[in-house]
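Q: Below: sequence and its predicted model.
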Amino acid sequence: MTAATAFVFPGQGSQFPGMGHELARLGPRARALALRAEDITKVPVAELMTCADAETLADPEIAQVLVLVWSLAALERLREAGWRPSAVAGHSLGEYTALVACGSLDQDTALSLVACRGRAMAAAARGRPGGMAAIVGLSAQAVRALCRQATAGTDVAVVANWNSPRQLVVAGTVPAIERVVDAATGAGALRARRLPVGGAYHSPLMNAAHERLGDRLAGVPLDAPRIPFVSSATGRQVTDIDAYRGDLLAQVISPVRWSDAMRSLGELGADTYVEAGPGRVLGGLGREMARGARHLTTWEALRRAAPADALPGPDGGVRPVVTDLEQRTTT
């Protein structure tokens, strides 16, 4: 495969106050999708997207539905503009949008599942409080060693996100995460910082969410992908959709393997990556791992709208890499 476009969908952490104003720019179908999402999820999507502050949006019950709605609307608008992805992948929560994009899941079911996922993860976070931190500039081996050293008794720390070769995110109990941050700083990390999230996602502290989601996912029909779909739960292309169901469930307690997923997309021939969702978190990470590729936000792709057989040319206009840690971190 050559000259292939991959759609990548962001996860929780890409939400921001006022994101509803940008959603409105995606057109009337986006507004209709938001209203349908309210009926299905019982979350006041339009109001929260417009009026909620950052603290409110950090609640996984809210954030996950809002990011999904925005990403689904972006997917529809990009299709209307003529974009046709050759492969798709999503970071954690973004995997549900990717399932819609490849034809494995319908929109309404995705909205229902993500609402359940958000509630389950919020409840798990209340039951077993924890936190997360991003570590930049240490090797994966070094960060894993720090997590082992910080784990003792009831305290636990694990690698939760393999975001890029330079950036890993750790999750666990707050005392353990603080020990990892302190140790990483002492070990020469470029940055080691707690993230403003409400729980220890992709860690054993989410076991209650894993149990709660099991029955819900068991009865959901999943169709075989119509285009290559790479899972961030495994980092590999999904070829057996029935076996993948277990990976999708395990996603809430297992690490996000985004760097592996990007490698798999590259092996499929992707040389243009469109971040179909709010923000540009994945674009910053992608530029680290696929430097020769083109990385576009939703808005940049819409300004360069083209069908798959007439991809946009290398005429620049892509925003520079974002250096702020929070803007480049997704959980």
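A: Perfect, thanks for sending it.
Q: Going by C-alpha atoms from here, please, whenever you check contacts or count neighbours.
A: Fine.
Q: gap between Gly20 and Arg148?
A: 41 Å (C-alpha to C-alpha, to the nearest Å).
Q: who has more neighbours, the two?
A: Taking other C-alpha atoms under 10 Å, Gly20 and Arg148 do not tie; Gly20 has more neighbours (21 against 16).
Q: does the more buried one sit in a helix or strand, and which one?
A: helix 19-25 (DSSP states H and E).
Q: Counting by contacts, list what that helix packs against.
A: The elements that helix 19-25 packs onto, with contact taken as 3 or more C-alpha pairs under 8 Å, 6 or more residues apart in numbering; DSSP states H and E, are helix 28-41, helix 45-51.
Q: Tell me which of the ones you listed lies nearest to Gly313.
A: Of all those, it is helix 28-41 that lies closest to Gly313, at 27.8 Å by C-alpha to C-alpha.
Q: put this beside the first:
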Amino acid sequence: MLRLAFVFPGQGAQFVGMGKDLAEEFNEVRKVYDLADEVMGFPLSKICFEGPPEVLNKTEITQPAVLTTSIAIYELLRDHGINPVMAAGLSLGEYSALVSSGVLRFEDALRIVSRRGRIMQEAVPEGKGMMAAVLGLDNATIERTCQEAACKGIVNIANYNCPGQIVISGEREAVLEAIKLLKDKGAKAVPLAVSVPSHSRLMEGAAAALRKELNGINWSSPAFPVISNTEAREIQPSDLPEILVKQIYSPIKWEQSVILMADKIDFFLEVGPGKVLSGLIKKTARSKPVGNVGDTASFKRTLAQLKEAEQ
């Protein structure tokens, strides 16, 4: 029996049309979207399927939309007897992982991530924050460079994505200074088109507001382990909700989480829109097979891929 790790994408994976063909073909997928529409009180499914993109890309819409698409696909896999032995998610994707393991009710997760998106958007005035991708330098050099650029304000590593790919986040002037210094050291540094400086100390105020939302949640025991992407270790019931509060202002250790999971599983399966995580995993755990399910074609391809891998 293949030991599968399900990994769930975060914000940025969304696109107009996500989940549409699956919802048209599979009733179990449609049911998840219908429930999301009911909980949210507006046709979230229509925004996922038809857009417009300027609405889908609003943070408070994006987050429940990505969560819903991921859980709809998870339910499809589960109904076809495809189950993980562990799960993880990138930033927002950690909520999908917790829902999949039974720790968090889908309905509660929808409300939380919608509020989370609004809290994050309101935490920092537009134009004050900035994020940038950094390619081609080792982690230690980037960490030191952020410290050098701190004379201009707050800047820190936000994401350890995979070997040679880091994201930095913080105040605009400090991030721009870090970009300049990193380029001088031979890195490629590219500003990202995002409105929120996620996973930086600028989000500490947002974390306090999120804590209030999370304190009223009833957490259940997991059906399988979920790996924390800020700690790169298995989440324990006693960690909740604080580990999700910490996530909003702390670096995401995705590379380290993948390395941890790779020792315990046979196959990574990205569950949700896009293929970003698949690409990162291939650069981190090169010996492990990776698949993804984001639409009908990839679902059928994955069924064949898993059947072949089991033989």
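A: Perfect, thanks for sending it. Here the structure is a predicted model, which is why all the values come from computation and not from measurement.
Q: which residues are contacting the helix holding Gly20 of the first structure?
A: Contact with helix 19-25 of the first structure is made by Ala30, Arg31, Ala46, Leu48, Met49, Thr50, Trp70, Ala73, Pro278, as judged by C-alpha atoms under 8 Å, 6 or more residues apart in numbering.
Q: switch the cut-off to 6 Å
A: Here helix 19-25 of the first structure makes contact (C-alpha atoms under 6 Å, 6 or more residues apart in numbering) with Met49, Thr50.
Q: With Ala306 of the first structure as the reference, name the closest of the helices and strands packed on helix 19-25 of the first structure.
A: Per C-alpha to C-alpha, nearest to Ala306 of the first structure of these: helix 28-41, 19.9 Å.
Q: Do a quick rundown of the helices in the stretch 1-150 of the second structure.
A: 20-25, 27-40, 44-50, 53-56, 59-79, 93-100, 106-123, 139-149 (DSSP state H, counting those that start in this stretch).
Q: which of those helices is buried the deepest?
A: Stretch with highest mean neighbour count among the helices of the stretch 1-150 of the second structure: helix 93-100 (a mean of 28; mean count of other C-alpha atoms under 10 Å).
Q: Between helix 59-79 and it, find me the angle.
A: 40 degrees (axes from the mean of the first three to the mean of the last three C-alpha atoms, to 10 degrees).
Q: Helix 93-100 of the second structure vs the first structure, mean deviation?
A: Comparison of helix 93-100 of the second structure with the first structure after fitting gives an average deviation of 0.7 Å (mean C-alpha distance after the TM-score superposition for the first structure).
Q: Any chance you could list what contacts that helix?
A: Phe8, Pro9, Gly10, Leu67, Ala87, Ala88, Gly89, Leu104, Arg105, Phe106.
Q: again, but for stretch 176-191 of the first structure
A: The contact list for stretch 176-191 of the first structure, computed with C-alpha under 6 Å, 6+ apart, reads Ile135, Val136, Gly137, Leu138, Leu146, Ala150, Asp155, Val156, Ala157, Ala192.
Q: Any idea how many residues pack against the first one?
A: Residues near Ile135 of the first structure, counting by other C-alpha under 10 Å, number 26.
Q: Could you measure from it over to Arg119 of the first structure?
A: On the measure of C-alpha to C-alpha, Ile135 of the first structure and Arg119 of the first structure end up 28 Å apart.
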